[in-house]
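In: Take this sequence and fold it.
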Amino acid sequence: MNEAKRLPTLLAHLSRLNGLYEVVVSDGASEDGTLDVAMGSEFDGRLTLVEGPRGRARQLNAGAAQSGGELLLFLHADTLPPLDTAYWVQRLLRQPGVVAGAFRTWHVHDATLERLARSHLGRTDTPEPGGPWWLHLADIRSRYTTLPYGDQGLFITRERFERAGGFPEQLLMEDLEFSLRLRNLGQIRTAPSCIVVSGRRFEAHPLLDTCLVNTFPALYRLGVPASRLANWYRNTR
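Out: Purely as a prediction, here's the structure:
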């Protein structure tokens, strides 16, 4: 929600990707005219707008319900998927035993995102070198994990998405919980291409958000409820 500033950059970038049947913008009660911006964007393709209640899981599920394709790719507004996205989606989901896939992440300074959208993003290399070391801790994890986070551009068939029950509508860790459910159904593969992610939250709170991103998933898997983690998160902001 409230992504009017970044959405045009993503939609313009998606126009350059081959193999996209439809783009669904699912909004959760934004107050900055996000849907109006989407309607006036430069996206050259089929665009569906969905407005629903707040909550990331609810927005993702609502978008999936309104989409018309059989292959689903979930993107955050502050990301740029690689130009060979369609290739990896089809290649990995065809492999026996694979139920879903995702991309490696590469975090960049927020101001860099729009410039990268106008350039040729690397397919298997990192598209933007440099940056503080703490900006790339999540990138290291994304190369080896079998439990992708939401900003990794998760892709899956509609049938498997529905079989897994969609994203659980909880306050936090909905992406990790969904990945845990998917892993019970089969393998989750990570493509070698990078999805570029804005490092805005790490830039705003470098120490705090770096610690939270690297500790909350472990606490959740140890049994700490998502509701309690959400309360801790609110209290530390």
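In: can we go C-alpha only for contacts and neighbour counts from here?
Out: Noted.
In: now the helices for the chain?
Out: Remark: helices of the chain, listed N- to C-terminal, are 7-14, 34-39, 56-66, 85-93, 113-117, 137-144, 158-163, 174-183, 200-204, 206-221, 226-236; assignment by DSSP state H.
In: mind checking how far the spatially closest residue to residue 41 that is not a sequence neighbour is from residue 46?
Out: Nearest non-adjacent residue to residue 41, counting by Cα to Cα, 6 or more residues apart in numbering: residue 8, 5.7 Å away. Distance from residue 8 to residue 46, counting by Cα to Cα, to the nearest Å: 15 Å.
In: another one to check against the first:
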Amino acid sequence: YMYKLSIIIPVLDESLFFTKQQLYVEALLQQGHEIIVVDGGSIDNSVLAAEKLGCKCINTKASRGYQLHVGANASTYETLVFLHADTLLPLTATNSINTALDNLNASWGRFNVTFTNKKLIFRVIAWFMNKRSCITGIVTGDQTLFIKRKTYFDCGGFTDIPIMEDIEFSKRLKKHSPPICLSENVITSSRKWEQQGIIKTIILMWRLRLSYFFGASTEKLARQYYS
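Out: Next up, the predicted model:
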């Protein structure tokens, strides 16, 4: 039996995504899945572009954790997939998610991540990210978390925080059960890494994680991350 997916995409000025990925979005919708675009107040035409393709659109404040949770509340189907706008799900993902969640003990999981830039350094970074998340059970947003709807709400869903919402939620979820680590790849944009420089980005990520671990406010961390 093929479960239909509710794919939730938080956006803020991502109209380019919907222009670039038009065929991809249409293919997912043709498979019968729903795409819920939760817009945090874009000033480009993200919402227009998404609505034109047949996505369900909701406007909220800009806070990723909040946007994701609003999307989950608006979803119809029993399987939720949280997708970043700069990440591509393979079209075979629906089968992989269904197969993984058919196993009774499993209720959530993630994909391996690979970058749009195929240089060796990016392959190494992706390898470490994937390895780390399997070992720690912590899933980051770019790895595309999928989860049974019931588990999502039983575990309290995403918290209304602007950053680290993925780590915070993973910590609660892994007390429930470890994530399924699919070896199939989602492709995420290496744009941020290329613009900021690889070493700088790695240092920034680690600094933010450590600060978060030691109790820094997520508002402060979001300012550092998006500045």
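In: Superposed, what's their TM-score?
Out: Put the two chains on top of each other and the TM-score (TM-score structural alignment, normalised by the length of the second structure) is 0.83; 211 aligned residues with a Cα RMSD of 2.2 Å.
In: Could I get the contacting residues of the equivalent of residue 26 of the first structure over in the second structure?
Out: The alignment partner of residue 26 of the first structure in the second structure, by TM-score structural alignment, is residue 38. Contacts for residue 38 of the second structure (Cα atoms under 8 Å, 6 or more residues apart in numbering) come out as 8, 9, 10, 11, 57, 58, 59, 60, 67, 68, 70, 71.
In: Check residue 101 of the second structure too.
Out: Applying Cα under 8 Å, 6+ apart, one finds that residue 101 of the second structure lies in contact with 107, 108, 148.
In: Next, count neighbours for the last one.
Out: Put plainly, it is residue 148 of the second structure. Other residues near residue 148 of the second structure number 19, with proximity taken as other Cα atoms under 10 Å.
In: Quick check: buried residues in the helix or strand hosting residue 29 of the second structure?
Out: Secondary structure here is read from DSSP states H and E; on that basis residue 29 of the second structure sits in helix 22-30. For helix 22-30 of the second structure, the buried set under the neighbour-count rule, 16 or more other Cα atoms under 10 Å, comprises 25, 26, 28, 29.
In: Of the contacts of residue 101 of the second structure, just say which sits nearest to residue 173 of the second structure.
Out: Nearest to residue 173 of the second structure among the contacts of residue 101 of the second structure, counting by Cα to Cα, is residue 108 at 8.1 Å.
In: Now for the closest residue to residue 37 of the first structure other than its chain neighbours: which residues touch it?
Out: Distance criterion Cα to Cα, 6+ apart; nearest residue to residue 37 of the first structure, sequence neighbours excluded, is residue 4 at 6.0 Å. For residue 4 of the first structure, the contacting residues are 32, 33, 34, 35, 37, 38, taking Cα under 8 Å, 6+ apart as the criterion.
In: can you do 7 Å?
Out: If a contact means Cα atoms under 7 Å, 6 or more residues apart in numbering, then residue 4 of the first structure has 32, 33, 34, 37 as its contacts.
In: I figured the third one hits residue 2, correct?
Out: So that's residue 34 of the first structure. Yes - because the distance of 5.9 Å satisfies Cα atoms under 7 Å, residue 34 of the first structure is recorded as touching residue 2.
In: residue closest to the middle of the first structure?
Out: With distances taken as Cα atoms, centre = their mean, residue 151 lies nearest the centre of the first structure, 2.9 Å away.
In: Many thanks, have a good one.
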